Each structure stands twice: as structure tokens, then as C-alpha cells.
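Enquirer: sequence unavailable; structure follows:
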């Protein structure tokens, strides 16, 4: 498969894996709205659903296939002919259809989930890819629980499914188990030891059970993967999936990696808000990139350094992800520089003696009030100006 070696494809599964969170079920019109926003964001693949799972999911894949033109529309299946038939039918209107099929790769899953053997599982995976290939050219294969799979067997499986026609091979850390160096090494092993690996794109799909989904995804990309799978805001099963906005901004910030996506990063914040609202899942304030505190400075030392040169404490410009500006939040930990900044914003330029007096009053106020607003600030200076 010919592709730019530095190009990273972004596979969004917000509407499939992300929607598996209890209480986050979306209607078909809501899914279509989000799918159009994802298209505008520049994602390459939208996993629209699991068609065989319910009539609603089937219909959502149908309607999303009609609604978007640029991204590949992907439907998930198990390694069952009935699943693949449903996916093929749901994708009939997609301009760029992909069937995403697969089976467990770890001995844990082979024994305790499928009650089977390695050889039987290998044959079922190959058969699923061959069957899916009858309907679409673009077939992605997932080796579930690859993070805990025997590496030699995993390599055999990946080689066999590529030979059967898989165009993308997904190496999921399904349980969020791997450490970044272990996961990166696993991707590197496949890259170097699967003889037909050049005929497919390696994809990484990581979960956040140990808080390592983003780190593992980046490690996979550093070691040869060229597609990563995730969700906006990192929503998903259990502790969530890889956060798309985090990986995208890591690649943008660390230019030395020489990896790039086609994401229009200025749209990230607005889409984060839309998905948070539609799925009724608040974004934690300290969430990287899109949290309400991500560009808020409250420590006096940080505020002083930021006001002297924003790059002292800002490695990402807020406007690059669609946040209007960084904020200087006034608390009892804030210093004179921050107070002076806000008073100046309100039209009050104080000389040092006046500022010292105002700052003492400010600290008393900040110790007793959680949120300092403009009226509070004006109360520090307006009475003295009236005199």
C-alpha cells in the first residue's frame, strides 16, 4: 500500500466505542451531526457503529454513510458472516466503505472467551477477512487483546490476515495493560518481522485503564504504526479510549517526530464541547487540551512568568485548538503582576504604592471568596479614586 510515510491517519470511534459508555447513547440525528463535525475536523475514518448489534446502530451507519463524503465510513463486526453481511448492507451508501472485523489474539481470550485453539482462531480470522473482502476493498482486521498476546503468534496472525486481503491491521491494547516501551516494541517487532507488513497500515487502538492510552498510542506511532484510533475527549469503555486531541497535539508540538495528521486543530475545542453536551459527559477541568483549566494560570509564579512571556508556561497556544485565549485566574495564590494585569484590563493603572495597598486588600478578599469577579476588583480601587 502506497502512502506518505510521515502521514498519520486518524480513526475516530467516538460514535462506536465512545458511545458504549452507560448513559451516552445517541439518537441517529445526533450521530449525524457529530459525524459532520468530525468530517469538518478532518478525521480520516469514522467508525459509525456496530450494525448487527441493533436496528438503531444499523440505521445510524446507513445515515452517516449518506451524510459524509470525505472520510472513510467504517462498520465494526465480529468474525461472523452474519455480522459482516449486516455491515456490508449498512455501508452500501458509503463513498469510502470499510469493514472492521477481527477476533481475539491473546491466549487469555482464545481459551477463556472462545474456548478454542490458536489454529482455529487463526483460521476464523482469515476467513472473516476473505469474506469481508467480497463486499469492500478496504478491510481492517483487529487482533483483540493484542497487548497481552504472544508476539510470535500475533505476527503469524497479522501475516495471515494481510495475505487474506486486510488493508489495515489493528493491534489493540484492549485492556490498557501495556507500558509504552512494551507496546512500542510490539509494534516494532511486527514492522520488522511480518514479511508482508508493507501491504497494510498498522493501527493502534489503546484503552486508558492505567492512564497510558495516549502514551501507548504515541509509542506505537514512533515505532511504525501510521493510524491511531481514539475518541474526542477520550470517552469510551471503562476508563476510556485514547484521546484524539491529545495525540494530535503531541504530534503537532513535537515536530522532531516528523509525523503529521490532517486535523484542523482550531476546531477541536468546539467539537469537544458539542460531544460533551450531546453525550451528557462533562469534561474534567484538568483534562489536557480541552479542559476548562487547560489554559488557566492561577499560581503567582506561573502568572508572572506567563505575563512576561507566554512561552514560559505555554507549550500550546490556546487559539491553535480553538480556545479564545489563556486566562489569568485570580486566587489567593496570585501575585501583584496578575492583579495589575486585571486592573489594567479594567482601565485602572496603579502606581506601585497604590498597587501594594490594593494587593493587600485583594489577598484578604481572595482568602474569603472562591471566585473573584470584575466587580470585586473594582471595589479594591474605586472607593479610593472617589476620595
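Expert: Received, thanks. All values derive from a computational prediction rather than experimental measurement.
Enquirer: make it CA atoms for all contacts and neighbour counts henceforth
Expert: Will do.
Enquirer: give me the number of residues near residue 94?
Expert: 23 (other Cα atoms under 10 Å).
Enquirer: likewise for the one 5 residues further on?
Expert: Residue 99 is flanked by 27 other residues according to other Cα under 10 Å.
Enquirer: over to residue 312?
Expert: 13.
Enquirer: what's the separation between it and residue 273?
Expert: Residue 312 is 28 Å from residue 273, where distance means Cα to Cα, to the nearest Å.
Enquirer: show me where the stretch 51-200 of the chain has helices.
Expert: Applying DSSP state H, counting those that start in this stretch to the stretch 51-200 of the chain gives helices spanning 55-67, 81-90, 107-112, 118-133, 151-163, 180-193.
Enquirer: can you put these in CSV and add mean neighbour count and distance to residue 263?
Expert: Formatted as CSV, the helices of the stretch 51-200 of the chain follow (neighbours: other Cα atoms under 10 Å; distance: least, Cα to Cα, whole Å):
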stretch, mean neighbour count, distance to residue 263
helix 55-67, 21, 19
helix 81-90, 20, 27
helix 107-112, 16, 35
helix 118-133, 20, 29
helix 151-163, 21, 28
helix 180-193, 19, 23
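Enquirer: okay, now the one to match up with it:
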């Protein structure tokens, strides 16, 4: 964790505002259950996140309830709810966050010409009036109010300055100027903050914030440029998940500041050793895989295959690593567990990998580990992570795989015999297909009739070797709703069935809930 001991370090403390549970969840297919949100919020709080944007309370009853419960449970971080510039939205948001240690209302309105004309259908003067009224209403509820200029980087600078001045005068103590569509560049963004802070007379009364989307791949660079322009809050998400191409990645922002303190003289309160754990958890609950070459937390972030690189690493790790694996919570150990390993050793291994499981979850994970160890000669760290992640993501299942048998080979037709449990009742079906995977999915469709369309089917090996676990990703679409699910098993066809069934469970939850409205800032 970065320590801030000197006065200058305290002055340049950067507030980390995590919006994984709000903006991140708006990523198509990345919705989380109530309990998953509680688990992620608890980890963010433990990790040292300053502000947790828990959701958009007006969007649905489910969002309101999850924000309210997170506000009650979080012990250290400020809990924030998002609100449009509508008085009933703000009142609803205030009700949701009122039990937080430091409740915050985050209200926003569009300020760019294109948004005001086509989205809001409001004049600039009407927008200024709405800013004043909404921020005043929010400040009457809580002391901590953030105001955002949606599409701020495409807003005319004179009008943006008037909006910021109006929001601060009405009581906003955090001003966010987001790059909502990922359009700006680092030099432009830095200059924007400098200009606004110089021209707005009451700018010294507020903390300025950045919120960058990654449409052109510059979200992290733009966020850091905003700091150079005077911002002291960064809004980001774990793994960079979010709408379209995503948001600035929390782990990349934090480690850039931590690693390059020579040119980024700032500090955060994040325990960097928990970054990999947070990445794996968010990936598990959203079923969104982390790309192998993802900075900081990707599988290959500390991998070296080139002979030249390996030779350099053996002589001195600093030849090709600018940070240590341990600094972000990555263990160097890989081959220590097997079928003779006991429960205590398994529990210690989980701690080493960054998992803290309750007693029931630990027992379930250990049982699956022993089953896996009986089927594999060597159990790698990645195998253990995959089976634990599978357990984390397996809540609220109405449909469960009981058994699967496949007839496959060159002499078709391929045939799958499947037994599943639906709401406690076991059903069996046999189906043919163009290959064993197609037969498996046809059997599922016969057992659980649905209209969902398979958009993605992807397989990769968790570890090396012919007995490696296969990790399967499945994405389904139905009437505009998209869900993604993953499963891992040494048998590729079992993993395929598990992933498809998990996706169907998620789709069922979407059908039964009121879908949150998508809000972009």
C-alpha cells in the first residue's frame, strides 16, 4: 500500500472512485446478483477504495435495495448513488445512501451542444437552472455532493465554465468532467482542466474529477493527464469494464501512480497487493474473462517466454519487470497441490492466491478441488482459481447439470444424453447434433426451451498439458438482453454444458427483474 507521510504527499493524494458496480455493470452481459454486489463492495472497501459508486437507485427496486444494503455494510469508503438532474431521482438516491458512513449523491446532466439539442431538448439557460436546482436539492440531503457534466469533453468551454461555477455555487464539492464518449486526448484533457480551474472563480472550493471511457484506448492516459491538469479524483473500474470499450482500469491507474512516482507525484490509499484478487473476483461474478495480455492483472503480465527475456530475468528480474508480481498480489508458486493435500493446506493456498472464503464456501471448494485432483495429475494455481471462481459465480441456480454422456467420433451422428435439475425436478433428454458441442446444446434446449441466441462460444486451456482444465465462455442474447457465463472442467463438453446452463440461469434472473436503465457519464 502506498503511504502518505509528508505534507506534500497528503496534498497530492488522489481519491479513487470505483464505479464497477454502476458503470461497470452497464457493460452488456455483466450484470451481477445482489449477493455478488455485496461481495465486490466488501472487497473494494477492504482494498482501500475511497468512494464506491454502488448503483443508480432510481433505475429499479433491485438497484435501490443493493445500494441501500451496500451503504449499511461498507465500513470505511464513502458510498455514492447516481442520480439524474430530477428532484425525485435525487430524493430516491438520498434515501438509498442515507445509512452510509459518508453518503454521497452524484448528480449529472448533459452539457454538450449535441446532447442538449437532441437528448435533453433543453436550452443552455434551462440546463443551468436544472444544475442549480438539482445540486441544491442534493446538498439539502447530504454534505457530499458530486456534479458531472455529461459529455464534458465535447462541451463548449465558455458554457462548461458557467456550468461548473453554477454547480459549485449550489453546493457541489466534487466536480467531474467526464470524457463520456472516449473522444479526447491526454494533452486536450489536461488543458481542459487547467482552463476550467483558472477561469471559474470558485474552483478552489471543489475537488475536480476525471471519468474516462476507453473508445480510443486512452482512458488511463487521459485520467493521468487530468491529474496533471489539477484533478484529484479518478473514476475507474476493476478490469476496466464498462459500456462500449470500457472505463479506465483501476489497477492500471493505481500501479502507474505507484510505479512512476518520479513523474506522477501522487499517492492513493489502495492496497496494491489486492489488485489481482479484485480482478479475479470481478471477472468471476461478471463472467467476463480478463485478456491474457491485460496490463497488471493479465495472465501474461509477468510471463516471459522469449529466450533473451528469460536469460535477463534469471540474471536480474528488473531487466524485464518494472514491478514485482507480489506487489499486485500475484504468487510465483505454481505446482504445490495434489490429491494428497489436506484441507488446511488448501485453505492456506487460497489465502496465498487472495481468496478468503466462508466455511460453507471453503468446504464446497475443497470438495471440488479433491474431485479435480483425482482427475488431474498436477493441480496448478490457475486450476484452483478456476474452480473457486466457478463457485463464486454459481449462486441463485435454478437449473443444474446432473450428468452428461456423449457419443462422438468420425462415425456420426454425435449424440448427447443429459440429465439436469430444474427447480428441484430432474429431467433427462437425448439429442443429436453436428458435433458433440452442438448435440450438448441441443439437449439443453430441449430440456429448457428458450429463445436465446448463442452469440459467443469460446474455449481455452486454463493450464498446460493434455489434462488441463478447459475454460468455456458462452454469451447469449434474447430480446436485447445479453448475458455471459464461464465454466471450467477437465472435460471440455462438461465445461461447455455448465457455461451454457449458467448463462441460462443469468438470463432467467434478467427476465424476472426490472432492468436498470443505462446511464452514461
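Expert: Sure thing, it's come through. Model, not experiment: these values are computed from the prediction.
Enquirer: care to give me the TM-score?
Expert: After superposition, the two chains reach a TM-score (TM-score structural alignment, normalised by the length of the first structure) of 0.83; 330 aligned residues with a Cα RMSD of 1.7 Å.
Enquirer: for residue 3 of the first structure, find the nearest of the helices of the stretch 51-200 of the first structure.
Expert: Set against residue 3 of the first structure and scored by Cα to Cα, those come closest in helix 180-193, at 15.5 Å.
Enquirer: mean deviation of that closest one from the second structure?
Expert: Aligned to the second structure and superposed, helix 180-193 of the first structure gives a mean residue distance of 1.0 Å (mean Cα distance after the TM-score superposition for the first structure).
Enquirer: so how many other residues sit close to whatever residue of the first structure lines up with residue 54 of the second structure?
Expert: Taking TM-score structural alignment, the alignment pairs residue 54 of the second structure with residue 48 from the first structure. Residues near residue 48 of the first structure, counting by other Cα under 10 Å, number 30.
Enquirer: same check on residue 511 of the second structure?
Expert: 12.
Enquirer: circling back: the helices of the stretch 51-200 of the first structure into JSON lines, with extra columns for distance to residue 341 of the first structure?
Expert: As requested, the helices of the stretch 51-200 of the first structure are exported to JSON lines (distance: least, Cα to Cα, whole Å):
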{"stretch": "helix 55-67", "distance to residue 341 of the first structure": "47"}
{"stretch": "helix 81-90", "distance to residue 341 of the first structure": "57"}
{"stretch": "helix 107-112", "distance to residue 341 of the first structure": "59"}
{"stretch": "helix 118-133", "distance to residue 341 of the first structure": "62"}
{"stretch": "helix 151-163", "distance to residue 341 of the first structure": "57"}
{"stretch": "helix 180-193", "distance to residue 341 of the first structure": "42"}
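Enquirer: any figure for the gap between the match of residue 54 of the second structure and residue 116 of the first structure?
Expert: Separation of residue 48 of the first structure from residue 116 of the first structure (Cα to Cα): 30 Å.
Enquirer: cool, and residue 303 of the first structure?
Expert: In terms of Cα to Cα, residue 303 of the first structure sits 60 Å off from residue 116 of the first structure.
Enquirer: just residue 102 of the first structure next, same as before
Expert: Separation of residue 102 of the first structure from residue 116 of the first structure (Cα to Cα) stands at 15 Å.
Enquirer: which one of the helices of the stretch 51-200 of the first structure lies nearest to residue 298 of the first structure?
Expert: Comparing the helices of the stretch 51-200 of the first structure by their distance to residue 298 of the first structure (Cα to Cα), the top pick is helix 180-193, with 32.0 Å.
Enquirer: so the closest one corresponds to what in the second structure?
Expert: Aligned using TM-score structural alignment, helix 180-193 of the first structure spans residues 186-199 in the second structure.
Enquirer: how far off centre is that stretch?
Expert: How far stretch 186-199 of the second structure lies from its chain's middle: 29 Å, per Cα atoms, centre = their mean, to the nearest Å.
Enquirer: please apply the same query to stretch 365-377 of the second structure.
Expert: The answer for stretch 365-377 of the second structure is 29 Å, by Cα atoms, centre = their mean.
Enquirer: now the strands for the first structure?
Expert: 9-12, 45-49, 72-76, 97-104, 138-144, 168-173, 201-206, 227-230, 296-297, 327-328 (DSSP state E).
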